[in-house]
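Q: predicted model and sequence below, questions to follow.
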Amino acid sequence: MGTRQSRPWIVSDELWSLIEPLLPEPAPKLAEGRPRVPDRQALCGILFVLHTGIQWEYLPQELGFGSGMTCWRRLAAWNEARVWDQLHLVLLRKLRAAEKLDWSRAVIDSSHVRAGSAGPKSGPSPVDRARPGSKHHVVTDAQGIPLAVSLTGGNRNDVTQLLPLIDKIPAVGGVVGRPRRRPGALLADRGYDHDKYRRLLWTRGIRPVIAERGQPHGSGLGVFRWVVERTIAWLHGFRRIRIRWERRDDIHEAFLGLATCLITQRHVERLC
């Protein structure tokens, strides 16, 4: 346990057994050259960057990860193959099979992150003097287990992302019967207060529980909403996610998806 805590970029056998079958087959080499860096070592390098926030070019070669460019290419390829989406679903299925997913309600929120430079899915931040920024949007189950995450520009209104995020929740099997993807209710703060979206949630069979603008503070939702704030704090515990250094949105989304899987994996580990 001490080794994993002090070196969180080390991929455990349990996690690797879930990831390895999801990885795409490598393209055949067209010419002789250096042997291909094993996928597990490249993943350790990716996790090193995710945890420490180090720049790719400074990835320590002596740890056997391969070059920063190798790890970057592997991350981009795996994200394009939707590896992290598939892994997240595998983990959610394990939790549902163990009856550890609480579908009684979901909780949604967002958090702003500064961007190192302007790029796709960034925008002038209304909370940071119009500097480039992005938003992480998160929806969790009643316990704070992440069900879906997304990335938008920092100037996007939270309510516009409510339905896209809800619709991004995967259909989770793991038990007899139809897979489930809809919570019984959705809790949200005043930023999501709009009658149109309340009606659209009802049409999806989801009861909206959204704080209203203009009403005194103390709606009581904080007793339940804190779990999503904790999950966002867990996400931002990964240093590479605290600031969006990648101009390419897909690379930042890859880090975000991988971090979501690692948080979900922690809940799965508690089943053992």
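A: Alright, I've got the coordinates.

Q: okay, CA-based contacts and neighbour counts for the rest of this
A: OK.

Q: buried stuff in the longest helix anywhere in the chain?
A: For the chain, the longest helix by residue count, based on DSSP state H, is helix 249-269. Neighbour counts over helix 249-269 (16 or more other CA atoms under 10 Å) mark 249-265, 267-268 as buried.

Q: take a look at this one as well, against the first:
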Amino acid sequence: MDDDLWTLIEPLLPPWPERSPGPRPVADRLCLQGILYVLHNGIAWQLLPLELGFGSGQTCWRRLERWQQAGVFDRLHRILLAELNAAGELDWPSRARQAGPAPRRSPAPRRPPAPPPWPPHTQRPQSATAGKRRQGRPAPPPARASGRPRDAQPAGKHRPPAPANRYRADG
């Protein structure tokens, strides 16, 4: 950013509070250059390289928000337009024609809502599953021919005894 542009911008920036907590703030000019870098390159704020010296992306984003709330960019826009106009760089009549009102179109016709598939003043048809039990857990498997459940121990076979506790005092 050249010095002429900075001399226009600097007086518009709100002063930094005298007693602000935290580390010393990044210079406004560097912060503005970081903001312009992010916006020009289309990168995320978090990806602003610290090596460039503009401060962190979060610092630049907070400063941008602070300046927007203070109306800095609106005032800068008006000042730049006034300077361009004074220098004869703006062609207002052609700009007005370009930005003039668009030709009016009639709105698209609206379709009436579709009638219901059943006759009016009748009860809505029930769905095929209405009143039936909802599907939840599957039913348990039927008992085997032997009469015992599948996961029961076969007759005559028992589980092995649990191992003795090595940490007991009497063992």
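A: That came in fine, so what should we check first? As the structure is a prediction and not an experimental result, all values here were calculated from the model.

Q: now the longest helix of the first structure: which residue numbers in the second structure?
A: Under TM-score structural alignment, helix 249-269 of the first structure corresponds to no residues of the second structure.

Q: can you name every helix or strand that that helix contacts?
A: Using 3 or more CA pairs under 8 Å, 6 or more residues apart in numbering; DSSP states H and E, the elements in contact with helix 249-269 of the first structure are helix 68-80, helix 83-97, strand 146-153, helix 222-235, helix 239-242.

Q: what packs against the third one?
A: Of the remaining helices and strands, those touching strand 146-153 of the first structure by 3+ CA pairs under 8 Å, 6+ apart are strand 132-141, helix 162-168, helix 249-269.

Q: where does the equivalent of Gly88 of the second structure over in the first structure land in three-state SS?
A: Superposed on the first structure with TM-score structural alignment, Gly88 of the second structure falls opposite Glu99. Following DSSP: H, G, I helix; E, B strand; the rest coil, we place Glu99 of the first structure in the coil state.

Q: ok, Glu99 of the first structure - how many residues close by?
A: By the criterion of other CA atoms under 10 Å, Glu99 of the first structure has 11 neighbours.

Q: Leu47 of the first structure too?
A: Quick note: Leu47 of the first structure (other CA under 10 Å) scores 25 neighbours.

Q: map it onto the second structure.
A: Taking TM-score structural alignment for the superposition, Leu47 of the first structure sits opposite Leu36 in the second structure.

Q: quick check: buried residues in the helix or strand its match falls within?
A: For Leu36 of the second structure, the host element (DSSP states H and E) is helix 28-41. For helix 28-41 of the second structure, burial by neighbour count (16+ other CA under 10 Å) applies to Asp28, Leu30, Cys31, Leu32, Gln33, Gly34, Ile35, Tyr37, Val38.

Q: what does stretch 52-64 of the second structure give?
A: The neighbour-count check on stretch 52-64 of the second structure (16+ other CA under 10 Å) flags Phe54, Gly55, Ser56, Gly57, Thr59, Cys60, Trp61, Arg63, Leu64 as buried.

Q: now, which of those sits nearest Pro103 of the second structure?
A: Checking the buried residues of stretch 52-64 of the second structure against Pro103 of the second structure with CA to CA, the nearest one is Leu64 at 37.1 Å.

Q: neighbours around the residue lying closest to Cys261 of the first structure once chain neighbours are set aside, how many?
A: Nearest in space to Cys261 of the first structure, with sequence neighbours left out and distances taken as CA to CA, 6 or more residues apart in numbering, is His88 at 5.2 Å. Neighbour count of His88 of the first structure, defined by other CA under 10 Å: 23.
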